[in-house]
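# Can you look at this prediction? I've put the sequence above it.
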Amino acid sequence: MKFRDGMWLTAEGMRVEYAEDVYNITETERGLSLLCPSRKIFSRGDTLNQSTITIDIEAASDGILSVETTHWAGAANRGPHFDLFPDGQPKIEPQVSKSDKGTTLSAGALSATIHPDQHTFDIRFHSTDGSKPLTSLLNRSVGLAYSPAPSNPMQTGDMRDFKHYMFTQTTLGIGETVHGLGERFGAFNKVGQSITLWNADGGTSSDQAYKNVSFWLSSRGYGVFIDTPGKVDLEIGSERCSRVQTSVEGQRLKWYIIYGPTPKEVLQRYAVLTGRPGQVPSWSFGLWLSTSFTTNYDETTVNSFLEGMKERDTQVDVFHYDCFWMKAFTWTDFVFDSERFPDPKAQISRLKKSGLVKKVCVWINPYIAQHGAAFKNAAEKGYLLKRRNGDVWQWDLWQAGMGIIDFTNPEAVKWYVECLNELFDKGVDCIKTDFGERIPTLDVEWYDKSLDPHKMHNYYAFLYNKVVYEALQARYGTTEAVLFARSACAGTQRFPLVWGGDCESTPEAMAESVRGGLGLGLGGFTFWSNDIGGFEGYPAPWIYKRWVAFGLLCSHSRLHGSSSYRVPWTIDNDDKSEEGCSRTLAKWTALKTRLMPYLYAQGAKAAENGWPLSLRAICLEFPDDQTAWYLDRQFMVGDALLVAPIFEESGEVEFYLPKGKWTSFFTNRVRDGPGWFKEKHGFSSLPLYVRENTILILGKSGIKGAVYDYVEDVEVALYHVKEGASAELLDNQGNKLGTLKIGANGELEGKSLLKGSYTTSENGHEVDESYSSTIGWL
């Protein structure tokens, strides 16, 4: 939302008042409170008939300061509120000092300094040691606005016809870039964009997002978390080119500035503030196969899919039943379609005993269709969201007469968990928590009447996924729970995992998905997936195969479509050649299986720190490389593997390697960065480069499925290692076994942790020479 018309004019219909003076600074228990009139005070008479803004700056934790701007403090601060510091708030002793530079508040490594001149509105955020200026609040950067503009202050005695906004404008440095704000599918660098944080079911080709996360990361070594689940409007260098404007409707605006100085350290501190991702089970890293959305299926169809995959040398670890495991017009009533699944418990049991699949997932959403068995019970007992007149809130969008589960009602939560447990009793191991974006804000009344319906719109995703995730944990154990969720807000990273939503079957949509995954990873989400081959439409064989290569190098990998299947033989008429869809899928699934010792250990490390596993933006690993902050067609998998997906049918690709030695995984050819490179690949490879000083542990060739012994018969590949290089060893339950590392004499230490006939290879792993003929070095 823009409040001005260029530099000189106020936007039509707006009245804007700015904090012009710092009239008084008061020390508080946790920091400083600034009384800021909306005009400069030179005499007592100047204090009359004007607004003031209170700016409270507090030490929240080491390296974290909160900034809250308030106009009328008597306005109710209704919930819901983000669940901050879920593991407990670290103790911090605020430090206040005064000098000729002004009044400074320090929270460990981060400080804010207020200019000593009352009439110079200037608040600088910087590292406490003075080495790193971050951002500032300068002249006309904190304010309030009315719409429409009142012509007389008396009119504000009745605010029913006015909207009131609070805004701040933090400075953007020259060359500074901004990233994150959720799973956004547009340009990776947000400078120049207007962004609204409001969950919507808009696909992957618009400015709407399923996952709006009110946190952004700056290339200058800090991040900003906006502490409201309500709608937030941002003008990122798009109202004033040198500022990021944040605005909300209401009487207060609060955000936290988080210092690094590295982006990884910013995310670590952000994870302390909003929560660390849970660890996911090893089996979830394997290949997931769906029935597709609208296609018909029954036990025979499901078995034919899985038997066909096995015949074509691809192991499926998780089979997913999408919407039509329930009858049409009944979603979600938790009742299997008895015509197609007369005995679902027995069917699921047979499926697992066959060895065709390890785990089973089913689709649900928080919407209860009127014609389903669950609706009457839920409506009568008050488990559904209501209108203000007491009616159940319903509409016919998506499902006829659907209502929405009211997760603010403890009894509704209990009932919903009972429904889930009935699925678990039938053998369901994990849940796809779809939807949760279209949550109404008008003419609604939640069970908890203290809540603000507008704030509930985004926050609903947190409650929904929390309920299902914790139900899975209660049934299967803390580290065995996993979702496949579409909607999210800040904090939802605690309930992994999420996928990218409804993308088209085009190379452009694959690139959109890459950008979405990169952005979401910068919001603390460790695990992410997408619909391999695209969801909407019918992918051409070449698109499917390029997407398979990309999708199997994401943390989680799922084949899923809308009106067509994604089993490979339906894509290319069962081409059995080495370059066909089936062999391509088999090869990439086998590669991910071999990478499991690395992926699982890196996933645990990433979750502990609030980092993305894959897709990890290159700038997280190389923050001093300016080019890295603009790379949105490639990513890291953990800290050692660099991936550049291919978007051209020809197989040509251009990519960037940061400074250092990089070894092609497929050929062991070494490239020296920094620099741009071009290659041409067949369908069995892409630019997959291993960073120097890496110990890469690979599972034994030929193993099927993601779960096996990650220290038995492994290959330990050394990539230009030096003293201190290391690799963590985990078993397939996530237990830490120890560390392999390079000692002072250059020898590999910790080999006693390995079992069976392990091998060690120098400067690369044992490659398949056939790749040399399919990779062109352009």
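Nice, thanks for sending it over. Residues are numbered from 1 along each chain as shown.

# make it CA atoms for all contacts and neighbour counts henceforth
Will do.

# In space, not sequence, find me the middle residue of the protein.
residue 520 (3.3 Å; C-alpha atoms, centre = their mean).

# quick one: that one and residue 696, what's the gap?
Going from residue 520 to residue 696 by C-alpha to C-alpha, to the nearest Å gives 26 Å.

# Kindly report the same for residue 257.
36 Å.

# Near the nearest residue to residue 385 once chain neighbours are set aside, how many other residues are there?
Nearest residue to residue 385, sequence neighbours excluded (C-alpha to C-alpha, 6 or more residues apart in numbering): residue 406, at 5.0 Å. The number of residues packed around residue 406, counting by other C-alpha atoms under 10 Å, is 26.

# A further structure is provided below for comparison with the first:
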Amino acid sequence: MKFTDGNWLTLPGIKPAYPAEAYDARQDGTTLELYAPTRPVRHRGDTLEGPLLTVRLSSPLPGVIRVRVTHFEGTPDAGPAFHLCGTDAPVDIHIDDALASLTSGPLRAEVTRFPWSLRFFHGDEPLTRSAGRGIGYIRRDDGQTFLHEGLTLDVGELVYGLGERFTAFVKNGQSVDIWNRDGGTGSDQAYKNVPFYLTSKGYGVFVNDPGAVSFEVASERVSRVQFSVPGESLEYLVIAGPTPAEVLERYTRLTGRPALPPAWSFGLWLSTSFTTDYDEATVTSFLEGMRERELPLSVFHFDCFWMKAFQWCDFQWDPAVFPDPEGMLARLHGRGLRVSVWINPYIAQKSPLFAEAAREGYLLRREGGGVWQGDLWQPGMGIVDFTNPAARAWFAAHIQRLARQGVDAIKTDFGERIPHEGVTWHDGSDPARMHNYYPQLYNETVFRALNTERPGEATLFARSATAGGQQFPVHWGGDCDSTFESMAESLRGGLSLGLSGFGFWSHDIGGFEGNPPPALYKRWVAFGLLSSHSRLHANHTYRVPWTVDEESVEVLRHFTRLKLSLMPYLYAQALTAHRQGLPMMRAMVLAFPHDPTCAALDRQYLLGDALLVAPVFREDGRVQVYLPEGTWTPLLGGETVTGPCWRTETHGVLGLPLYVRPGTLLATGTELERPEYDYGNQPLLTLYALADGGVARAVIPTLDGGEDFTVEVRREGRILHVTRSGAARPFRLRVAGQDAIHEVSADTATVPLGT
């Protein structure tokens, strides 16, 4: 939201007030409290009338500083509020006549008493500042009030994040409204809005408000990020780096780490698709087709019409189509498959559950009484009120019943179309703030219900989210078109979401809307199987490969088996996402923050910390890829390449630029049928371009999220010194480019590097 008209004027109907000085500063425990009049106090008469802003600085975690700006403090806070994991970190507070400061870990906030200025430092390095009409209290002629902050951007500083956004990857120049919408992947709307950004200078900013936060990212003041909220208070947190990875580690420590998805979820998912016709016979024909063609499959997904039309949700299998759901689920499990089903948080009027939910107060209500209802999507539907503990327990009981039937995962669709005017929530929450927060309650309810029945294996496929939603994976990118352009915009959204704290992400292979031509389908298969999670799904058409052409069968088999062979490495990277908050699909700027060429790259990424992936977005197979400094080795065969350099390559449908980072010890397995297997059963560890004096390390994970054993390789000249810790299990070691495979069973060994 913009308030100014150019550099000097304000927009009509706007009355701004800005801090002039820190008239009073005091310490209250671990809080630095400042009182900032909005005009200079030259004499006692200037202390009359207002506004007077109260600014409080504190720290929930080391390296994180909270800033809370308040005008009227008597305004009740109806909620909801983000749950932050920190409490009060140790701080150092200093106050004198000229300056007041608060230091937390490496981060320092410093306030100049007169004239008002708020600056942030990492050690002695300036990060950003609020000065000259940065903080502002705005009153409009219609009586509505806002608070805003404007933090400066340095020359060349770039901004990333703000959720799963399909617009330009670098957010400079964009106006971004944090407001969840069902807008597909081809607009500036987003399913997953997160009021958090990080910058190329090595810090992040989280606006602690689940409501309608408006960002002007170098778009109103071109050297600032301005963010504003309606009301009488604004709270934001500055998060130290200095690297983007360290910012994300602190941010996810604050808002919650991603749960660790079960290993089976990393295999290939196949959906019935949305409006296609299907019953058990159709499903069985798909599964037989996959088996006959030797296409490994891990999860089968039933989309909306597993329930009877007009009755979503009633959580009951349509008896006319699925007369024996328990038997069918058992038969699917007998094939070694897991099963996922679709739900939404709405109860249609025709659902047998509607009357019960309305009677018991489980549905969102209108201000004047009665259930809020709408016809958009399901006729007469109501919205489950997850602020009501009884409604949450009721909804969770249906999920648990499905889990006991044999359902393993839940696709939690929708959650964005939540009315924010003329409605009343059970707990009295502010409807405008609940609009974005609703999917947090929805996804948490379903995730915890699944976890009750399947401890440690709860898995979602969620579309909507906000800050903290990363705790309940997996998320997918929503409704994309069957075009190369939409494939690229999906990747942009996923990379932005990864820079917003989300560890695991997927998308509809082949696109949701439309029937992908063979060239697109095959290229999207490669991209999809080199994503954290991989699902074939569509709207009106099936996504089994033989409906495209026979070559698509070969492509799907090739990349599915590739992913399964990489599971020892991939699941170790999933552990990193779970423990440190780093996404599995990492934007290049996250991995190489000091390489200016990586700053805006959005058509390639690192899968984990060692595999560089550049999907092909053209029918002719031509693709440009950038390789940072070092010797990069193509995983699928070919000559090594020394970076930094740009390359233009042309690949057949069984290839794409897939390079191994120099200094990598890559663990692979031999299981090519399923993703969950014993990764420590004689894995192959391949060493790639380790420099003399360098050290490479590989963790072999266990299926329960532990570490089986760790191997470290240190190079000294032509000798490799190998050390194993943890379980005493044998493994195989080879050096990329050499044929010899060394069997290692001892805890220490030396291996000649060869020629």
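Structure's in. What do you need? These numbers were taken from a predicted model, which means no experiment stands behind them.

# picking up where we left off before, next, the contact list for the residue nearest to residue 385 of the first structure, please.
Neighbouring residues of residue 406 of the first structure by C-alpha atoms under 8 Å, 6 or more residues apart in numbering: 383, 384, 385, 412, 413, 446, 447.

# nearest to residue 268 of the first structure, of the residues you listed?
Lowest distance from residue 268 of the first structure to the contacts of residue 406 of the first structure (C-alpha to C-alpha) belongs to residue 413, with 31.5 Å.

# In the second structure, what sits opposite that closest one in the alignment?
For residue 413 of the first structure, the aligned position in the second structure is occupied by residue 392, per TM-score structural alignment.

# Which secondary structure state is assigned to residue 710 of the first structure?
Secondary structure for residue 710 of the first structure, judged by DSSP: H, G, I helix; E, B strand; the rest coil, is coil.

# The match of residue 413 of the first structure contacts residue 445, correct?
Yes: using C-alpha atoms under 8 Å, residue 392 of the second structure is in contact with residue 445, at 6.4 Å.

# circling back: what helix or strand is the counterpart of the residue nearest to the centre of the first structure in the second structure on?
With TM-score structural alignment as the criterion, residue 520 of the first structure lines up with residue 497 in the second structure. Element membership for residue 497 of the second structure (DSSP states H and E) is helix 484-498.

# Would you mark the buried spots in that helix?
The neighbour-count check on helix 484-498 of the second structure (16 or more other C-alpha atoms under 10 Å) flags 484, 486-498 as buried.

# Dump the residues you listed into a markdown table; add distance to residue 724 of the second structure as well.
As requested, those are exported to a markdown table (distance: C-alpha to C-alpha, whole Å):
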| residue | distance to residue 724 of the second structure |
| --- | --- |
| 484 | 45 |
| 486 | 45 |
| 487 | 42 |
| 488 | 41 |
| 489 | 43 |
| 490 | 40 |
| 491 | 37 |
| 492 | 39 |
| 493 | 39 |
| 494 | 36 |
| 495 | 34 |
| 496 | 37 |
| 497 | 36 |
| 498 | 32 |
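
# Can you check which part of the second structure whichever helix in the first structure runs longest sits on?
Taking DSSP state H as the criterion, the first structure has its longest helix at helix 453-476. Taken onto the second structure by TM-score structural alignment, helix 453-476 of the first structure occupies residues 431-454 there.

# in that stretch, what's buried?
431-451, 453-454.

# how about the strands of the stretch 351-500 of the first structure, start to end?
359-364, 367-368, 403-404, 430-433, 498-499 (DSSP state E, counting those that start in this stretch).

# quick one: the fourth one aligns where in the second structure?
Spelled out, that is strand 430-433 of the first structure. Under TM-score structural alignment, the match for strand 430-433 of the first structure is residues 409-412.

# Residue 546 of the first structure: what secondary structure?
Under three-state DSSP, residue 546 of the first structure falls in the helix class.

# ok, how many other residues are close to the residue in the second structure that it lines up against?
Here residue 546 of the first structure is matched to residue 523 in the second structure, going by TM-score structural alignment. By the measure other C-alpha under 10 Å, the count of residues near residue 523 of the second structure is 28.

# after the helix holding residue 497 of the second structure comes which helix or strand?
Next along from helix 484-498 of the second structure, by DSSP H and E: strand 505-506.

# The residue nearest to the centre of the first structure contacts residue 181, correct?
Yes: with contact defined as C-alpha under 8 Å, residue 520 of the first structure reaches residue 181; the gap is 7.3 Å.

# Which residues are in contact with each of those two?
Counting by C-alpha under 8 Å, 6+ apart, the residues touching both residue 520 of the first structure and residue 181 are residue 213.

# that older thread, show me the contact partners of the match of strand 430-433 of the first structure.
Contact with stretch 409-412 of the second structure is made by 338-345, 443, 446, 450, 458-463, as judged by C-alpha under 8 Å, 6+ apart.

# how big's the offset between that stretch and the first structure?
Here stretch 409-412 of the second structure is compared with the first structure after superposition; its mean distance to the aligned residues, by mean C-alpha distance after the TM-score superposition for the first structure, is 0.5 Å.
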